[in-house]
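coordinates for the following, if possible.
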Amino acid sequence: MGHLSRFMDHHYRHFNAAAMMDAAKAYRAHIAAGRQLLVSLAGAMSTAELGLSLAEMIRQDKVHAISCTGANLEEDLYNLVAHDHYERVPNYRNLSDAEEQALLDRHLNRVTDTCIPEEEAIRRIEDAIVALWQRAGEAGEARFPHEYFFELIRSGVLEEHYQIDPKDSWLAAAAEKNLPMVVPGWEDSTTGNIFAARVITG
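Next up, the predicted model:
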């Protein structure tokens, strides 16, 4: 048992802390028995940089499939290519309408206390992924949303823009492992809306 496990085992004894320990021990036993785990991601977990822990779990074969929203799918890639341009807004609960408008005018898309920069994140990947969609369309190929993201990462076309170590990207780890993924709610994402807009405009 490592230092953190010993600390938790000693201190996390009651209430939600104890329930978390029960879950952690059950998970460890589940994996030790050769069983598999599907992780479901909702909320802004990629923007919260869940990749810092999830990526290594994927690489160590402790996660075997992921179900996530379209937003979580794209936001891990946004973080990979635009991390240094993100802005944190600690007082987000108290923003005035004028302050919200000022963020919008700067093309900063606020997710709770974190702003995703439109130009450096969304627009940076747009041309690359649209090119993949167009090639697939011309070839009569149909793919799942995550397969395009995997191809973007594997192609290396965005590597010059990486602003974090890709070892901290859960999407990069999933692409390495060709992890099975389910992405319900693709329309939940900015990229999904870009796709729909491109279909409408031709």
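
only C-alpha atoms for contact and neighbour calcs from this point on.
Noted.

any idea which element the closest residue to Glu151 other than its chain neighbours lies in?
What sits nearest to Glu151 in space, not counting adjacent residues and going by C-alpha to C-alpha, 6 or more residues apart in numbering, is Ala175, at 7.9 Å. Applying DSSP states H and E as the criterion places Ala175 in helix 170-177.

and the next helix-or-strand element following that helix, what does it pack onto?
Next along the chain after helix 170-177, taking DSSP H and E as the criterion, comes strand 181-182. When contacts are defined as 3 or more C-alpha pairs under 8 Å, 6 or more residues apart in numbering; DSSP states H and E, strand 181-182 sits against strand 65-68.

show me what the strand it packs on packs onto, helices and strands only.
Other helices and strands packing on strand 65-68, by 3+ C-alpha pairs under 8 Å, 6+ apart, are strand 38-41, strand 181-182.

so which of those gets nearest Asn72?
The closest approach between Asn72 and any of the helices and strands packed on strand 65-68, judged by C-alpha to C-alpha, belongs to strand 38-41 at 7.1 Å.

what's next to that closest one, contact-wise?
For strand 38-41, the external contacting residues (C-alpha atoms under 8 Å, 6 or more residues apart in numbering) are Val63, His64, Ala65, Ile66, Ser67, Cys68, Thr69, Asn72.

here is a second sequence; please produce its structure as well for comparison:
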Amino acid sequence: MSKGNISQFIEKYYKHFNAAALVDAAKDYEKQLQQGSKMLVSLAGAMSTAELGKIFAEMIRQGKVDIISCTGANLEEDVMNLVAHSHYKRVPNYRDLTPQEEWDLLEKGLNRVTDTCIPEEEAFRRIQKHIFEIWKEAEEKDERYLPHEYLYKLLLSGKLEEYYEIDLKDSWMYAAAEKNLPMVVPGWEDSTLGNIFASYCIKGELKTSTMKSGIEYMTFLANWYTDNSKNGIGFFQIGGGIAGDFPICVVPMLYQDLERTDTPFWSYFCQISDSTTSYGSYSGAVPNEKITWGKLDITTPKHIIESDATIVAPLIFAYLLDM
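Next up is the predicted model:
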């Protein structure tokens, strides 16, 4: 299939430095798919609030993503955007806000992420009752699920349909739910839904055991990696932090702790990050450091694009979608 205008523009003008790194990373991602490799995409930062779903959902639908690792915030914020988009507030002059102006936003129920304020009260007024019912129903049936599985159930139940404020095709979580896409959500407890679930447990309305844990995410990932690594599994990392660190560690865990010495390394690695390389910084570590930790091989294609993921990720996805 011939490439579209965006892809042609990138190939023509993106020749050096981070621009060239973007093209190289996109082409190697494409090679991974062509050779039958699977691809993990990790989402850190506020990518859902940045509306990455507008293009990431299509990546999922077209089978260019095989498993996702994301923060609890990205998990829920895509659903929040789906049901409360009209209540979001953009603040272009966010650098100029005084502490009093920040407080005023808090009193209006607007939590600021850079230039965008998330209307948590409005969003969770539409989500909380329904997700609690799903949690409670599972508990009464003595069933346990992972955090993302509960949200899949909520999205596919139709309970939120009356609240939709964006085109459903722009929700990456709905696209993932439709495909029952494998996912890991490390550190889910620090998200708003995680806090809400904990509050129900403290009040005695839910049991902590109703929610499967991070260890269960890791054991699932270990089995998934083992079952799907015949042709390689690539790692495409947006941002840093736990969304990337958690899943990438499955390889040394399998190789070193389980002594499965035939475990292949990740077959591709790319990170989009503007984090500064510094002492002890995982997010800013150069890819070669991961060789010493048993995550990447000497021959693994390695890319790092030091730029804003809200600019870079859509361009790479556009290239992969032949746009």
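
please identify the most buried of the helices and strands packed on strand 65-68 of the first structure.
Across those, the average number of neighbours (mean count of other C-alpha atoms under 10 Å) peaks for strand 181-182, which reaches a mean of 18.

average offset of that one relative to the second structure?
Once superposed with the second structure, the aligned residues differ from strand 181-182 of the first structure by a mean of 0.2 Å; criterion: mean C-alpha distance after the TM-score superposition for the first structure.

in the second structure, what range does that strand match?
Using TM-score structural alignment, the residues of the second structure aligned to strand 181-182 of the first structure are 183-184.

try stretch 103-117 of the first structure
The counterpart of stretch 103-117 of the first structure in the second structure, using TM-score structural alignment, spans residues 105-119.

quick one: distance of that stretch to the chain centre.
Taking C-alpha atoms, centre = their mean, to the nearest Å, one finds the center of stretch 105-119 of the second structure at 21 Å from the center of the full chain.

buried stuff in it?
Along stretch 105-119 of the second structure, the positions that meet the burial threshold by neighbour count (16 or more other C-alpha atoms under 10 Å) are Leu110, Asn111, Arg112, Thr116, Cys117, Ile118, Pro119.

against Leu82 of the second structure, how distant is the last one?
According to C-alpha to C-alpha, to the nearest Å, Pro119 of the second structure stands 12 Å off from Leu82 of the second structure.

which residues are contacting the longest helix belonging to the first structure?
Of all the segments of type helix in the first structure, defined by DSSP state H, the longest one is helix 15-32. Defining contact as C-alpha under 8 Å, 6+ apart, one finds that helix 15-32 of the first structure is touched by Met8, Asp9, Tyr12, Gln36, Leu37, Lys62.

now stretch 48-67 of the second structure
For stretch 48-67 of the second structure, the surrounding residues in contact (C-alpha under 8 Å, 6+ apart) are 33, 38-41, 74-75, 77-78, 81, 116, 118, 169-176, 179, 181-183, 310, 314, 317-318, 321.

mind listing the helices for the first structure?
Under the criterion DSSP H, the first structure contains helices at 3-11, 15-32, 51-59, 70-82, 97-105, 123-138, 145-155, 170-177, 190-201.

winner for burial among these?
Neighbour counts averaged per stretch over these are highest for helix 70-82, at a mean of 24; criterion: mean count of other C-alpha under 10 Å.

now the angle from that helix to helix 190-201?
100 degrees (axes from the mean of the first three to the mean of the last three C-alpha atoms, to 10 degrees).

matching residues in the second structure for helix 70-82 of the first structure?
Counting by TM-score structural alignment, helix 70-82 of the first structure corresponds to residues 72-84.

picking that back up, export the helices and strands packed on strand 65-68 of the first structure to a markdown table and append columns for distance to Leu52 of the first structure.
Shown next, in a markdown table, are those (distance: least, C-alpha to C-alpha, whole Å):
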| stretch | distance to Leu52 of the first structure |
| --- | --- |
| strand 38-41 | 14 |
| strand 181-182 | 19 |
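
ok, which of those comes nearest Arg93 of the first structure?
Nearest to Arg93 of the first structure among those is strand 38-41; the distance by C-alpha to C-alpha comes to 24.0 Å.

how far apart are the closest one and its match in the second structure?
Once the two models are superposed, strand 38-41 of the first structure sits on average 0.4 Å from its counterpart in the second structure (mean C-alpha distance after the TM-score superposition for the first structure).

count of neighbours near the aligned residue in the second structure for Ala48 of the first structure?
Structural correspondence for Ala48 of the first structure with respect to the second structure (TM-score structural alignment): Ala50. Under the neighbour criterion other C-alpha atoms under 10 Å, Ala50 of the second structure is assigned a count of 18.

picking up where we left off before, mind putting the contacts of strand 38-41 of the first structure in CSV, distance to Gln134 of the first structure included?
Compiled in CSV, those are given as follows (distance: C-alpha to C-alpha, whole Å):
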residue, distance to Gln134 of the first structure
Val63, 32
His64, 30
Ala65, 28
Ile66, 26
Ser67, 26
Cys68, 24
Thr69, 23
Asn72, 23
